[in-house]
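[1] Dropping a prediction and its sequence here:
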Amino acid sequence: MLDGSDTASDARLRAAGLRVTATRSAVLDALTGMPHSSADDVFDRIRSALPGTSVQSVYNALGDFVAAGLARRIEPAGRPGMYELRVDDNHHHMVCTSCGRIDDVDCVVGEAPCLHVPDSAGYDIRTAEVTFWGLCPNCRAETVTPERRS
């Protein structure tokens, strides 16, 4: 900040080894309030507060966050890249096939990476990405017809 005070976002950026800029701070704040956001979602959220910011600068900030381990990029099929700040675990995602809502799912079985591959594959597996597809509770409730309720 210009007055010399340090926000929580500024401290997180510094701890990740990143230089604090107005765009990075705004992008980090936006992601804090909107997990599973696309770069366009983040840009829409910050552009009124930072009128000189471009979509490209948001992409740059998000790329810097991913490279520094501050954010994670997920790519559900048929969706743009989405970003989240939950990076310290090996969680998975549920995606609603109706409204597109995305929710986190903790590791499904066992310790990370949650899935076991044959040792003969030769890989040293570090993470596994699992995406569950279905209807969220709100969309499920909307699909219940009056006949099914009685």
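    Ah, there it is.

[2] from here on, contacts and neighbour counts on C-alpha atoms
    Fine.

[3] count of neighbours near Ser38?
    23 (other C-alpha atoms under 10 Å).

[4] Next, work out how far apart it and Ile102 are.
    The gap separating Ser38 from Ile102 is 12 Å, by C-alpha to C-alpha, to the nearest Å.

[5] which residues are in contact with the host helix or strand of Thr23?
    In this assignment (DSSP states H and E), Thr23 forms part of helix 22-33. Residues outside helix 22-33 that contact it (C-alpha atoms under 8 Å, 6 or more residues apart in numbering) are 1, 9-10, 13, 37, 42-43, 45-46, 50, 53, 57-58, 61-62, 83-85.

[6] alright, now check it against this:
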Amino acid sequence: MTSHPVAALDAAARIRAAGLRVTDSRRAVIEALDESPHASADEIFALVARGVPHTSLQSVYNALGDFVDAGLVRRIEPAGRPGLFELRVDDNHHHLVCTGCGAVQDVDCAVGPAPCLTPAESHGFAVSTAEVTFWGLCPACAAASVPS
């Protein structure tokens, strides 16, 4: 289990709290995201299929879409990568993405509360969130790139 606050609720309770019907597939998707934050739909499907073999990839996509629409799951889209999904939706955090292995880590907002970054010119937009992706090498990839 991850350490974010929603981990205290079981999967069924989270789904019900979002106003959605609980199914085996939906419960398994939430459990997969607890096990593997920042997973793609294909990665989630592989985890779900182990416990709920009758689940289809389409049902995983449907559950993820419903969860995103209900605010239960957040979709992030790092450039050049498939969409990734996470359960940490209660804040406006950002992400570190390794350019070597693709690992993704959460990082808290750079400055203050949401949206935590203010554009130089809002052009009349009422900004509610800011999405920042920091790119670089994770410690393992950085260590591997240093000649011995």
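    That came through, no problem. Bear in mind the structure is a predicted one, so any value in this text is a computation, not a measurement.

[7] what's the residue closest to the geometric middle of structure 1?
    Computing the C-alpha centroid of structure 1 and ranking residues by C-alpha atoms, centre = their mean puts Glu84 first, at 2.0 Å.

[8] In helices, which of the contacts of helix 22-33 of structure 1 appear?
    The members of the contacts of helix 22-33 of structure 1 that map onto helices under DSSP state H are 9-10, 13, 42-43, 45-46, 57-58, 61-62.

[9] Including neighbour count and distance to Pro76 of structure 1, could these go into a markdown table?
    Putting those into a markdown table (neighbours: other C-alpha atoms under 10 Å; distance: C-alpha to C-alpha, whole Å) gives the following:
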| residue | neighbour count | distance to Pro76 of structure 1 |
| --- | --- | --- |
| Ser9 | 17 | 27 |
| Asp10 | 22 | 30 |
| Leu13 | 20 | 27 |
| Val42 | 25 | 17 |
| Phe43 | 23 | 20 |
| Arg45 | 18 | 22 |
| Ile46 | 18 | 24 |
| Ser57 | 16 | 23 |
| Val58 | 23 | 20 |
| Ala61 | 21 | 21 |
| Leu62 | 26 | 17 |
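
[10] related to what we said a few turns ago, average gap between the helix holding Thr23 of structure 1 and structure 2?
    Once fitted to structure 2, helix 22-33 of structure 1 is off its aligned match by 0.3 Å on average (mean C-alpha distance after the TM-score superposition for structure 1).

[11] List the buried residues for that helix?
    Using 16 or more other C-alpha atoms under 10 Å as the test for burial, helix 22-33 of structure 1 gives 23-31.

[12] Could you do stretch 95-115 of structure 1 as well?
    Quick answer for stretch 95-115 of structure 1 (16+ other C-alpha under 10 Å): 95-96, 102-103, 107, 112-114.

[13] That one aligns to what range in structure 2?
    Per the alignment by TM-score structural alignment, stretch 95-115 of structure 1 matches residues 97-117 in structure 2.

[14] how distant is that stretch from the center of its chain?
    Relative to the chain's own centre, stretch 97-117 of structure 2 is displaced by 12 Å; criterion: C-alpha atoms, centre = their mean, to the nearest Å.

[15] What of stretch 11-23 of structure 1?
    With C-alpha atoms, centre = their mean, you get 18 Å for stretch 11-23 of structure 1.

[16] matching residues in structure 2 for it?
    Counting by TM-score structural alignment, stretch 11-23 of structure 1 sits on residues 13-25 of structure 2.

[17] which parts of that stretch are buried?
    Buried, per 16+ other C-alpha under 10 Å, within stretch 13-25 of structure 2: 14-15, 20, 25.

[18] I'd like the residues you listed written out as CSV, with distance to Asn92 of structure 2 added.
    Below are the buried residues of stretch 13-25 of structure 2 laid out as CSV (distance: C-alpha to C-alpha, whole Å):
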residue, distance to Asn92 of structure 2
Arg14, 20
Ile15, 21
Leu20, 24
Ser25, 28
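
[19] what's the closest of those to Ala120 of structure 2?
    Comparing these against Ala120 of structure 2 with C-alpha to C-alpha places Arg14 closest, at 37.8 Å.

[20] any idea how far the closest one lies from Phe85 of structure 2?
    For Arg14 of structure 2, the distance to Phe85 of structure 2 - C-alpha to C-alpha - is 16 Å.

[21] now Pro113 of structure 2
    Distance of Pro113 of structure 2 to Phe85 of structure 2, given as C-alpha to C-alpha: 22 Å.
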